[in-house]
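Undergrad: Just to be clear, the model below is a prediction. Sequence and coordinates:
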Amino acid sequence: MAGLPNDKLDALERRFESIEHAMSAGPDPEAYVRLSKEYAELSPMVEKIRVYKTALSDLAGAEELYEAGDREMAELAYAEMSALKEQIEALTQEIRVLLLPRDAADEKNAILEVRAGTGGDEAALFAGDLFRMYQRFAETQGWKVTVMETSEGDAGGYKEIIAQIAGTGVFARLKYESGVHRVQRVPETEGSGRIHTSAATVAVLPEVEDIDIEIRPEDIRIDTMRASGAGGQHVNTTDSAVRITHIPSGIVVTSAEKSQHQNRANAMKVLRARLYDEQESRASSERAESRKTQVGSGDRSERIRTYNFPQGRVTDHRINLTLYKLPQIITGEALDEIIEALITENQAAQLLAMEQGG
């Protein structure tokens, strides 16, 4: 059927069969792990390809029966042909999506950074709401959230909070969250009932390993500082806070948890993620055409979503999606509905670009 590169489907099937054969031949443990990973990645694709090919074969058989059979048999064959054509059309679309190029970072863990923007105390409170939304959403996905750095707001919430989110496919699902999130609501301290607008900025970066991004020792300066709790209380007696400056880029990362050793590890994780993000952003801007196939640019100065509490609605401006489910979204329960819509829109844009030869 038109629309699918049959030679590519055949090649994927052959590769899958060769992996099966190699795994059954008893390779060394390292090779087995590598083969298992590729096997798991190809398995859903090959399963769909085989169902698709069977449906094509069944359709050809039904068409023969329709041409050669008597009237009663032709009616049965016609009904089967209609059902098979619908199945083939659906399978074609599913396989086309599976054939789309994958983001190399999709399977990585993520570094989540939420920062209060305009709006003072209300912005910090909103940043806290957003962080809890992601935390609860992560729980529904079976992911683990580890807070790495916090700066609390004067009236609650966070001026800034950075966390690692670890699990399967974290970056693939959270990468569309980068940008400016705006809230419209009546603050608890507002006596006249006037609606305030404030904002928080979200950055979702793929967590990268040493091999993904090289940081030369001579390019960083590490300073240790005396950490203190809110209001200067609970001052540590040792210099535990760590600040790392990456001299070539000017990026500065701090971590002020209890252990100096852990602070250094955390700060290096965040630094690697930010450098990787900067590198990828530079590459993306050089590939301006390919950015048309993405939902938004991932630019964290771009306003992506509004949470309107009086109306109980959430609007994602990139895809003009409005859901009157604010309570369920802000608790993380229905966030997946927005994420799924963004993924679907991104896939549709990529498919259109492929059809147009872009």
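TA: Arrived safely, thanks for sending. Numbers count the residues shown, from 1 in each chain.

Undergrad: Going by C-alpha atoms from here, please, whenever you check contacts or count neighbours.
TA: Will do.

Undergrad: what helix or strand does Met148 sit in?
TA: Using DSSP states H and E, Met148 sits in strand 144-152.

Undergrad: and what of Ala124?
TA: For Ala124, the host element (DSSP H and E) is helix 120-141.

Undergrad: so how far is Arg15 from the most far-flung residue of the chain relative to its centre?
TA: Most distant from the centre of the chain: Asp70, at 55.1 Å, with distances by CA atoms, centre = their mean. As defined by CA to CA, to the nearest Å, Asp70 lies at a distance of 43 Å from Arg15.

Undergrad: coming back round to it: how close does the residue farthest from the centre of the chain sit to Ser82?
TA: Asp70 is 18 Å from Ser82, by CA to CA.

Undergrad: Just list what the helix holding Ala124 packs against, helices and strands only.
TA: With contacts defined as 3 or more CA pairs under 8 Å, 6 or more residues apart in numbering; DSSP states H and E, the packing partners of helix 120-141 are strand 110-116, strand 144-152, strand 158-166, strand 196-206, helix 326-330.

Undergrad: ok, structure two:
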Amino acid sequence: MLEKLQIVKQRFDEVSDLIIQPAIISDQQRYIALNKEYKDLRVLMDKRDQYIELSNNLAEAEEIIEEGSDGEMVEMAKMQYEEVKEKIPLLEEEIRFLLIPKDPEDSKNAVVEVRAGTGGDEASIFAGDLYRMYTKYCEGRGWKVELMDFNEGTSGGFKEIIFEVSGEDVYGTLKFEAGVHRVQRVPQTETQGRVHTSAASVIVLPEAEEFDVELDMSEVRIERTTSTGPGGQSVNTTYSAIKLHHEPTGMIVSCQDQKSSHKNLEKALKVLRSRLYEMELAKKEAADSAKRKSMVSTGDRSAKIRTYNYPQGRVTDHRIGLTLYDLQNIVNGDIQKIIDELQLAENTEKLKADGDLI
């Protein structure tokens, strides 16, 4: 373990030296990447210090017990020995997980798209419930949520809603939410009291910086229209809504959240870049035959990942077989326990795939 940590220390010392060099500071892209790496390595260095301290305490206790000259000291040493022997395996497990190579996209902000699926009006209402669940979760994490575009349902909720989440390690956390979410409950419109099943899909994209994607604006047709939807002086009066047509892919992105045409264009370009970036990532992963296939953060958008059963107060994540009877708190944003379990499952998969870390 110490040999692996020594290699990490060499890299930490190297990064510590690099981030204070003027040439690096002036290269914004590299400086940001190295700063992120420094923070991640700093956590490992703290664990390394703890590990060295525990190893020294263990060796000291063994020495006193072996010497056996002072009975009282031997008893104290035995207690210390047992205590340290318990702590070391737990710390080693923490370090193993920290040594797993991180996906460079994990530290990015995220663009989240929630779309109503099967179930008509009830699906739109459920999409609205998911949006509310995510906004409450993000608020609890101290992350910023910014609405980018939406299309309201006829009986409430949203046919589609797109929002950006900014903060620390956002994509690495929210990527586990991508897939089809299913709800089982009695809809407000149901007169017979029958339980219906509806669905909504969640897409989570790593937000692309300008240097991640070279967007050729000659291939983007910009359409300016009046905003649609309820209330507001600018609705149906000014040409502030933006629709982008990306000619090579046929991709269309709309944004009408802001009164300013310039701000809507900025947001729409951000969504377009993120979608194009995700396409490139998907191609890269498909081309890399050695890449581990994860059942947890699956790229299959049609995969049913979670069911919210209201009559039983139950939420089941089908990827890891996790069932929690805490539906009300979960739909109110308390999804951390689910994400923790998914992250643990993925890290365990990575450990199995990378046997040299075990």
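TA: Arrived safely, thanks for sending. The structure presented is a predicted model; accordingly, all values stated were derived computationally and were not measured.

Undergrad: Mind checking the TM-score on these two?
TA: After superposition, the two chains reach a TM-score of 0.90 (TM-score structural alignment, normalised by the length of structure 1), with 351 aligned residues with a CA RMSD of 2.7 Å.

Undergrad: picking up where we left off before, looking at the helices and strands packed on helix 120-141 of structure 1, which is buried most?
TA: strand 110-116 (a mean of 26; mean count of other CA atoms under 10 Å).

Undergrad: need the contact list for Val208 of structure 1.
TA: 108, 269, 272-273, 276 (CA atoms under 8 Å, 6 or more residues apart in numbering).

Undergrad: Sorry, wrong one. I was asking about Arg272 of structure 1.
TA: By CA under 8 Å, 6+ apart, the residues touching Arg272 of structure 1 are 207-210, 213, 215.

Undergrad: what helix or strand is it on?
TA: Assigned by DSSP H and E, Arg272 of structure 1 belongs to helix 260-286.

Undergrad: Quick check: that helix compared with structure 2, mean distance?
TA: After superposition onto structure 2, helix 260-286 of structure 1 sits on average 1.2 Å from its aligned residues (mean CA distance after the TM-score superposition for structure 1).

Undergrad: now the angle from that helix to strand 144-152?
TA: Helix 260-286 of structure 1 and strand 144-152 are oriented at 90 degrees to each other (axes from the mean of the first three to the mean of the last three CA atoms, to 10 degrees).

Undergrad: So for helix 260-286 of structure 1, what gets flagged as buried?
TA: Going by neighbour count (16 or more other CA atoms under 10 Å), the buried part of helix 260-286 of structure 1 is 260, 262-264, 266-277.

Undergrad: same check, this time on stretch 316-333 of structure 2
TA: Using 16+ other CA under 10 Å as the test for burial, stretch 316-333 of structure 2 gives 316-317, 319, 327, 330-333.

Undergrad: quick one: Ala127 of structure 1 from Ser178 of structure 1, how far?
TA: Per CA to CA, Ala127 of structure 1 is found 13 Å from Ser178 of structure 1.

Undergrad: what's the overlap in contacts for those two?
TA: Contact with both Ala127 of structure 1 and Ser178 is made by residues Thr201, according to CA under 8 Å, 6+ apart.

Undergrad: The two - which one has more neighbours?
TA: Neighbour count, other CA atoms under 10 Å: between Ala127 of structure 1 and Ser178, Ala127 has more, with 31 against 24.

Undergrad: show me the contacts for that one.
TA: Counted by CA under 8 Å, 6+ apart, Ala127 of structure 1 has contacts 114-116, 157-160, 199-201.

Undergrad: and what of Thr197 of structure 1?
TA: 119, 182-185.

Undergrad: State whether Asn151 of structure 2 and Gly128 are indeed in contact, as I suppose.
TA: No - at 10.7 Å, Asn151 of structure 2 does not count as touching Gly128 under the criterion of CA atoms under 8 Å.

Undergrad: overlap in contacts of those two?
TA: Common contact partners of Asn151 of structure 2 and Gly128 (CA under 8 Å, 6+ apart): Phe158.

Undergrad: can you give me the helices for the stretch 1-150 of structure 1?
TA: 6-24, 29-68, 71-98, 120-141 (DSSP state H, counting those that start in this stretch).

Undergrad: Of those, which is nearest Ala288 of structure 1?
TA: Closest to Ala288 of structure 1 of those is helix 71-98 (CA to CA; 22.3 Å).

Undergrad: How about Lys292 of structure 1: what's its closest non-neighbour residue?
TA: Distances taken as CA to CA, 6 or more residues apart in numbering place Ala349 nearest to Lys292 of structure 1, at 7.8 Å, with adjacent residues excluded.

Undergrad: Now do the same for the one you found: its match in structure 2.
TA: The pairwise alignment with structure 2 assigns Ala349 of structure 1 to Glu349, based on TM-score structural alignment.

Undergrad: What strand or helix carries that match?
TA: Using DSSP H and E, Glu349 of structure 2 sits within helix 336-353.

Undergrad: What distance do you get for the residue positioned nearest the centre of structure 2 to Asp103 of structure 2?
TA: Geometric centre of structure 2, nearest residue: Thr173, 2.3 Å, by CA atoms, centre = their mean. From Thr173 of structure 2 across to Asp103 of structure 2, the span is 12 Å (CA to CA).

Undergrad: do the same with Asn151 of structure 2
TA: Computed as CA to CA, the Asn151 of structure 2 to Asp103 of structure 2 distance reads 33 Å.

Undergrad: List the neighbours of the strand holding Met148 of structure 1 that are in contact with it.
TA: Contacts of strand 144-152 of structure 1 (CA under 8 Å, 6+ apart): 124, 135, 138, 158-167, 230, 254-257, 266.
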